[in-house]
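[1] dropping the sequence and predicted coords here.
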Amino acid sequence: MKLSSALKALSERLEHEFRDPSLLIRALTHGSHGGEADNQRLEFLGDRVLGLVIAEALLEADPRADEGRIAPRFNTLVRRETCAEVARQVDLGAGLKLGRSEMLGGGRRKEAVLADAMEAVIAAVYLDAGLDAARRMILRLWAGRIAAAPEDARDAKSALQEWAQARGMTPPDYVLVSREGPDHAPRFVIEARLSTGEVERAEAATKRVAEHAAAAALLGRLEG
C-alpha cells in the first residue's frame, strides 16, 4: 500500500517513514468515514503510549519532584487540548479521512477529532517501529511544552476552588453566558462566580477552555 502525496508529506513532518503505511491511514480514519476500520482502537493505545513517554520525561527532568508536583504537569501535557495543538503543529487535519457530513461540519479543525487522531498516530508509529520510535517522535513534538510546563501546573479551576475553600467559601460557579458561531467553530462565553460576588468572564472555542480562562482571570484579580 502506498501513501498519497499528502500523507507522504505528513509522514515527513512526523519524521517517521512507515514500513506499514496502512497504520497511518487507519490512524487518520475517523469513525464518520465508514466502510473501513477507524482510529478508535489506535487512539486508545496511543493515549497510553503518550502517557508513558511523558511520565518518563517528567521524572527524568526533575528527579527530586514528588507525585504531587509531577501529576498536574503530566495532566497538562497529555490533555486533549495539548494533543490537538500538536496535531495542528504538524497539520494533521490535512490528512484526515472524514465522512462527508463531518468534513462539511469542519471536522478537520475540531479539537476532539484532532486530539484523537494525534493519539492514534502515536500508536501507529509504536506498532510500526516500536516504543523507541514513538518516544523519539513524542519528545520532539512535545519538547517545548515539556520544558515550559510550570512546576505548579494545577489547572485554574482547581486553584480557584482551593482558594475559595481555604476561606470557608463554597466552590465557584461557572455560568454559560452565551454560545455563538457555527457548530464547527463555536465561541463560548463563561463567567466564573464566587458566592461573595466576585465575577470574571472569558471566551474560548470550548466550554472547558473558557471555564479555565475565566477561573484564571478571577484568581489573578483576587491574588493580584
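    Everything's here; your move.
[2] use CA for all of it now, contacts and neighbours both
    Noted.
[3] for the longest helix seen in the chain, name the packing helices and strands.
    Taking DSSP state H as the criterion, the chain has its longest helix at helix 40-61. Other elements packing on helix 40-61 under the criterion 3 or more CA pairs under 8 Å, 6 or more residues apart in numbering; DSSP states H and E are helix 67-78, helix 111-129, helix 131-148.
[4] those helices: which one's closest to Ala204?
    helix 111-129 (12.2 Å; CA to CA).
[5] quick one: that closest one to helix 67-78, angle?
    Inter-element angle recorded for helix 111-129 and helix 67-78: 100 degrees (by axes from the mean of the first three to the mean of the last three CA atoms, to 10 degrees).
[6] report the buried residues of helix 111-129.
    Residues of helix 111-129 classed as buried: 111, 113-129 (neighbour count, 16 or more other CA atoms under 10 Å).
[7] correct me, but His212 touches Lys157?
    Yes. Because the distance of 5.6 Å satisfies CA atoms under 8 Å, His212 is recorded as touching Lys157.
[8] for Glu12, find the nearest of the helices and strands packed on helix 40-61.
    helix 131-148 (11.5 Å).
[9] list the helices and strands that closest one packs on?
    helix 40-61, helix 67-78, helix 111-129.
[10] want to throw those helices into a markdown table with distance to Leu7?
    As requested, the helices and strands packed on helix 131-148 are exported to a markdown table (distance: least, CA to CA, whole Å):
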| stretch | distance to Leu7 |
| --- | --- |
| helix 40-61 | 18 |
| helix 67-78 | 25 |
| helix 111-129 | 12 |
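[11] so which of those helices is nearest Glu203?
    Across those (criterion: CA to CA), the nearest stretch is helix 111-129, sitting at 16.0 Å.
[12] ok, and here's another one to check against it:
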Amino acid sequence: MADNYVIEMLHITKEFPGIKANDDITLQLRKGEIHALLGENGAGKSTLMSVLFGLYQPEQGTIRKNGQEVKINNPNDANALGIGMVHQHFKLVECFTVLDNIILGVEDTKHGFLQKDEARKKVMALSEKYGLKVDPDALVSDISVGMQQRVEILKMLYRDNEILIFDEPTAVLTPQEIDELMDIMRGFKAEGKSILFITHKLNEIMAVSDRCSVLRKGRYIGTVDSRTPRKRNCPR
C-alpha cells in the first residue's frame, strides 16, 4: 500500500549569500505521524521548516500536500493549507493579552465590530480540550516562557491547523513542561494531526516520534523508524 503522505518537500534547495542551507532535500510527512527532524546547529532544519511555512522561498524544489503541488508564498498561504508553526523564538506581541495574540490576524467581525466573546469561547474550549490552561486576559509580558509556548500552540489550533511544526520546542522548557508537551503531541497524533518536530535530543525522539529524518550540513542523510518496543508499551 502506498504511503499516505500529507506533505512532501521534494528536492528543496535554499541558498543564502555564501551558503547553501538546504541542498536538494526531500522530506515526506505521513498523515497522523510525529516526524522528528534531527541535526546539529546549522544543519538546515529550521530553514527547511521556514520554507514549508512560507517564510523563505526555495531556489529549487516543489511542495505537495496530499499529492497536489502547492505554492506557499507566505505564512498566510501556509495557514490556508492547514500548516502552523511554533517558532523557537516566539512570535508574540508582549503588550497584547493572551486572547489578542491568539486571534491576531484572523479576527472575526460582525457589522464592523470585533466578536471577542465568540473568540474567547473557542479559545477556552481549545484550552480545556487539550489541557493548555491559559489566562486569556493576561498580558504576554507577564506570563512564563512555558505559558507563552501554550499561547503559540493555541494560535495553531485556533486556525484549525492539521500540520503542526515545532521548532526546538523543548529548549526553553522545564522537565515537567517537556513531559506535558510530549503528552500534548501524542494527543495531537491520536486525533490524526501530523507533526514535524525539530530537535537535537535523542531521548525526545525516542520518546515521542514515529520516524526521524537526519540532516547534516544542509543535506538529507536518511530517514529511520524511531519507534521502539519500549516506547510502544509506555503509557499514553
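    Right, received. Where do you want to start? No experiment lies behind these values; they were computed from the predicted model shown.
[13] tm score of chain vs chain?
    The TM-score (TM-score structural alignment, normalised by the length of the first structure) is 0.22; 86 aligned residues with a CA RMSD of 5.9 Å.
[14] wait, which of the helices and strands packed on helix 40-61 of the first structure is closest to Leu222 of the first structure?
    helix 67-78 (21.9 Å).
[15] which helices and strands sit right next to the closest one?
    Packed on helix 67-78 of the first structure, when contacts are counted by 3+ CA pairs under 8 Å, 6+ apart, are helix 40-61, helix 131-148.
[16] which positions in whatever helix or strand comes next after the shortest one come out as buried?
    Beyond helix 131-148 of the first structure on the C-terminal side, the first helix or strand identified by DSSP states H and E is helix 156-166. By neighbour count with 16+ other CA under 10 Å, helix 156-166 of the first structure contains the buried residues Ala156, Lys157, Ala159, Leu160, Gln161, Trp163, Ala164.
[17] please name the nearest non-neighbouring residue to the fourth one.
    Here the nearest residue to Leu160 of the first structure in space, its sequence neighbours aside, is Leu219; by CA to CA, 6 or more residues apart in numbering that works out to 5.9 Å.
[18] contacts only, for the one you found.
    Ala156, Ala159, Leu160 (CA atoms under 8 Å, 6 or more residues apart in numbering).
[19] quick check, it in a strand?
    No. Assignment of Leu219 of the first structure by DSSP: H, G, I helix; E, B strand; the rest coil gives helix, placing it outside any strand.
[20] quick check: it vs Lys207 of the first structure, distance?
    Going from Leu219 of the first structure to Lys207 of the first structure by CA to CA, to the nearest Å gives 18 Å.
[21] check Arg80 of the first structure too.
    13 Å.
[22] most widely separated two among the buried residues of helix 156-166 of the first structure?
    Longest span within the buried residues of helix 156-166 of the first structure, CA to CA: Ala156 and Ala164, 12.3 Å.
[23] for Gln89 of the first structure, find the nearest of the helices and strands packed on helix 40-61 of the first structure.
    So among these, helix 131-148 is nearest, using CA to CA, at 8.4 Å.
[24] buried stuff in the closest one?
    Leu131, Ala133, Ala134, Arg135, Met137, Ile138, Leu139, Leu141, Trp142, Arg145, Ile146.
[25] run a quick neighbour tally on the residue found closest to the last one once you drop the neighbours it is linked to in the chain.
    Closest residue to Ile146 of the first structure in three dimensions, ignoring its sequence neighbours and counting by CA to CA, 6+ apart: Leu77, at 7.1 Å. Residue crowding around Leu77 of the first structure was assessed by other CA atoms under 10 Å; the count is 21.
[26] can you check Phe113 of the second structure too?
    9.
[27] make JSON lines out of the helices and strands packed on helix 40-61 of the first structure and add distance to Gln40 of the first structure.
    As requested, these are exported to JSON lines (distance: least, CA to CA, whole Å):
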{"stretch": "helix 67-78", "distance to Gln40 of the first structure": "17"}
{"stretch": "helix 111-129", "distance to Gln40 of the first structure": "7"}
{"stretch": "helix 131-148", "distance to Gln40 of the first structure": "18"}
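[28] out of those, nearest to Asp173 of the first structure?
    helix 67-78 (22.0 Å).
[29] so for the next helix or strand after that closest one, what gets flagged as buried?
    As assigned by DSSP H and E, the chain's next helix or strand after helix 67-78 of the first structure is helix 80-89. Of all the residues in helix 80-89 of the first structure, those buried under the rule 16+ other CA under 10 Å are Arg80, Glu81, Thr82, Cys83, Ala84, Glu85, Val86, Ala87, Arg88.
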